[in-house]
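Undergrad: Below is the sequence, then the predicted model.
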Amino acid sequence: MRFLSGCHLRGEKLMSIQITSSFRGENIKGTLYLVPTPIGNLGDMSSRAISTLQDVDLIAAEDTRNTQKLLNHFEITTKQISFHEYNTNERIPQLIKKLQMGVDIAQVSDAGMPSISDPGSELVEACVNAQIRVVPIPGPNAALTALIASSLCPQPFLFYGFLSRKNTERRQELEELSAQRVSLIFYEAPHRLVKTLKSLSEILGAKRRIVLCRELTKRYEEFLRGTIAEAYEWANSSEIKGEFVLIVEGNPEPQQAQSQAILPLEEQVELLLKNENLKPNDAIKQVAKQNKLKKQVVYNKYHHLD
């Protein structure tokens, strides 16, 4: 690991940039390898990913049982250790200690790229802070796989991942995204698809184009292309199976969407009453908090007292 330093002629603060080479120089510490795994089709596992998993000393896996099936298929005998969202705080110091002792570790999620809607980013940050080398291995990714086949504009795009499960928070997220002119990429589970499409229709607009990408790289891979309204109608009348990637077209009129996204306070309260089944005082309190206002201000607006 090397550091380049440069200073300005006028005596300003010394600036440093950290430079880490993946392949040059001696390294007495171990290396963290970020290894993507197939999102469905085992044929997408690269030879480099296989050799990396064979050569490292330890594999940090999101689900060791799921990863063991992959290891068995490719006859990889490397030991595993669990690393998931529920043991991150406990596990990171342990993994960093091993890396500092010279142990090479590969980190994998259940499918696709580590850190993309999966654990990993905190470990990468900890490694960088500890001056431990991090080497990414290219490979499968559901978002980009869906995007290039969607027929919607592939760049620029905004990858969002999973929207909130709570109606109010999901609507707020979409209101903030409604003015984006770039293609939007979401992940969604089958049992939440209908609710998400309903929110998309109400906030982004029923006529906005969308592509539902289902079971990517698997036997029943499908692309459903149409408007959000058509997608919502299909989801309401079909048996929903498989994991989905949603590609939504950008907004050609962002200024109009931005003005529509800012709802009057009384309408925000009404939405909470309708969608969250809250009591009026609880809804007023939540709207006040979201808008950084005093509760009395929202109370007066809602009850038309000002």
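TA: Structure's in. What do you need? Residues are numbered from 1 along each chain as shown.

Undergrad: all contacts plus neighbour counts: C-alpha atoms, from now on.
TA: Noted.

Undergrad: Pro36: neighbouring residues, count only.
TA: 26 (other Cα atoms under 10 Å).

Undergrad: Quick check: it touching Ser109?
TA: Yes. Pro36 is within contact range of Ser109, at 7.3 Å (criterion: Cα atoms under 8 Å).

Undergrad: wait, Glu175 sits on Ile203?
TA: Yes. Assessed by Cα under 8 Å, Glu175 is found in contact with Ile203 at 6.4 Å.

Undergrad: Can you work out which residues contact both of the two?
TA: Common neighbours of Glu175 and Ile203 (criterion: Cα atoms under 8 Å, 6 or more residues apart in numbering): Ala261.

Undergrad: Please look at Asn275 and Lys166 and confirm they touch.
TA: No. At 9.3 Å, Asn275 does not count as touching Lys166 under the criterion of Cα under 8 Å.

Undergrad: What is the distance between the longest helix along the chain and the centre of its chain?
TA: Scanning the chain for the longest helix, with DSSP state H as the assignment, gives helix 88-100. Here the centre of helix 88-100 is set off from its chain's centre by 23 Å, with Cα atoms, centre = their mean, to the nearest Å.

Undergrad: cool, and stretch 106-115?
TA: Offset of stretch 106-115 from its chain centre (Cα atoms, centre = their mean): 13 Å.

Undergrad: take the one below as the second:
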Amino acid sequence: MDVGSHCINVSGSDFSGSNAFSAILMIQTNHVIAGNLFVVATPIGNLEDITLRALRILKEVDLIAAEDTRHTRQLLNHFDIHTPLISYYRENEAERSDELVQKLLSGLTIALVSDAGTPGISDPGAVLVQKARGAGIIIVPIPGPSALTAALSAAGIAEGAFLFLGFAPPKKGQRQKFLSTYVDAPWSLVLYESPHRIQGLLSDVLEILGDRHAFWGRELTKLYEDLQAGTISQLLERASVQRNRGEFVLIIEPGVCRQVTGGDLEETLLWYQQNTELSLKDVSQRVAKDLGLSRSEVYQKALQVWAATPDES
């Protein structure tokens, strides 16, 4: 088996014309090596998004560990790949990981795939990677399609740091507690959500985080791809009147927060009115919590302050 690398040096002397340049181009082809584990990203909707490298790896490995073997078999059939499959999903990953590590130690090469996107990102994969690395096995990432990066690239609201939260808890109480952890996070928040829970998530985001600017990507790379930007309340209204199908990626802009440790209550309320888009209710809740005051007391004071100082925006 060829396990070498092929490098080609190209200098400016190899080019002519006004666009001649000096550069070094390295083309490296790493063939599969016995006992390696390849973590392979697969399309999230459009089959044309799979990489040439991913196709080669899926053909060359001895075995493919798949979240759903039926789903992955359709992908392989489309590209005329006949590598054997073995199931690897959330419910069996602990036991199956041990089995796969033994196969790797015996010299087999294995590719790990999920139903869509990159294994280990809100999909099974981390357990196998951890156990394989612990056994001294080389892990090789094969990057490619990702709903996370696809949505971020189209959102235009998370240029700096962002915090990926995966799926929020499905139950309302747990979800609200989960979201409250990130009220003052200075980063954009990125979540995944299923179509039948998106309204519940948006409602809780509105209540806990306020009516921030946000973006959703739905059915990414598919025929009915839907990209929407607006406030949380606008997205919630849209979700309530349309048929929601396909998983969502929700990106929420960071809130504007002011740490309040004391001082003038009226000045603090005025600052929030002039520097944020939070509702009077949201501001009252936050300031009351920060100052240890009664929520109703702060709310009544906020009514007075905001009535005396109309928002000019």
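TA: Nice, I can see it. Computed from a predicted structure; not experimentally measured.

Undergrad: I'd like the TM-score for the two structures, please.
TA: Laid over one another, the chains give 0.74 as their TM-score (TM-score structural alignment, normalised by the length of the first structure), with 242 aligned residues with a Cα RMSD of 2.5 Å.

Undergrad: Okay, now stretch 69-79 of the first structure: how far is its last residue from its first?
TA: Length of stretch 69-79 of the first structure, first residue to last, Cα to Cα, to the nearest Å: 13 Å.

Undergrad: how close does Ala161 of the second structure sit to Ala185 of the second structure?
TA: Distance, Ala161 of the second structure to Ala185 of the second structure, using Cα to Cα: 11 Å.

Undergrad: out of the two, which sits in the busier spot?
TA: A count of neighbours by other Cα under 10 Å puts Ala185 above the other of Ala161 of the second structure and Ala185, at 16 against 10.

Undergrad: Then the more buried one would be within a strand, right?
TA: No. Remark: Ala185 of the second structure does not belong to a strand; assigned using DSSP: H, G, I helix; E, B strand; the rest coil, it is coil.

Undergrad: quick one: the counterpart of it in the first structure and Asn72 of the first structure, what's the gap?
TA: Using TM-score structural alignment as the criterion, Ala185 of the second structure maps onto Gln180 of the first structure. Separation of Gln180 of the first structure from Asn72 of the first structure (Cα to Cα): 44 Å.

Undergrad: go on, Asp57 of the first structure?
TA: In terms of Cα to Cα, Asp57 of the first structure sits 17 Å off from Asn72 of the first structure.

Undergrad: which one of these two has more residues nearby?
TA: Asp57 (17 against 10).

Undergrad: Looking at the second structure, name the residue matched to the more buried one.
TA: Match for Asp57 of the first structure (TM-score structural alignment): Asp62.

Undergrad: Not counting its neighbours along the chain, what's nearest that match?
TA: Among residues not flanking Asp62 of the second structure along the chain, Thr109 sits closest, at 5.3 Å (Cα to Cα, 6 or more residues apart in numbering).

Undergrad: Which position in the first structure pairs with that neighbour?
TA: In the first structure, Thr109 of the second structure lands on Asp104 (TM-score structural alignment).

Undergrad: cool, and Glu225 of the second structure?
TA: By TM-score structural alignment, Glu225 of the second structure lines up with Glu221 in the first structure.

Undergrad: Would you agree its match is in contact with Arg214?
TA: Yes. Judged on Cα under 8 Å, Glu221 of the first structure makes contact with Arg214 at a distance of 5.6 Å.

Undergrad: ok, the two, which is more surrounded?
TA: Each of Glu221 of the first structure and Arg214 has its neighbours counted (other Cα under 10 Å); Arg214 has more, 22 against 12.

Undergrad: From start to finish, how long is stretch 287-297 of the second structure in a straight line?
TA: Using Cα to Cα, one end of stretch 287-297 of the second structure lies 11 Å from the other.

Undergrad: Give me the buried stretch members for it, please.
TA: Across stretch 287-297 of the second structure, burial judged by 16 or more other Cα atoms under 10 Å covers Val287, Ala288, Leu291, Arg295.

Undergrad: now do stretch 37-46 of the second structure
TA: Within stretch 37-46 of the second structure, the residues that count as buried by 16+ other Cα under 10 Å are Leu37, Phe38, Val39, Val40, Ala41, Thr42, Pro43, Ile44, Gly45.

Undergrad: ok, those vs Leu58 of the second structure, which is closest?
TA: Comparing the buried residues of stretch 37-46 of the second structure against Leu58 of the second structure with Cα to Cα places Val40 closest, at 8.2 Å.

Undergrad: Tell me which residue of the first structure lines up with that closest one.
TA: Checking TM-score structural alignment: Val40 of the second structure goes with Val35.

Undergrad: What segments of the stretch 151-300 of the second structure are helices?
TA: 172-180, 198-209, 232-241, 265-275, 280-291, 295-308 (DSSP state H, counting those that start in this stretch).
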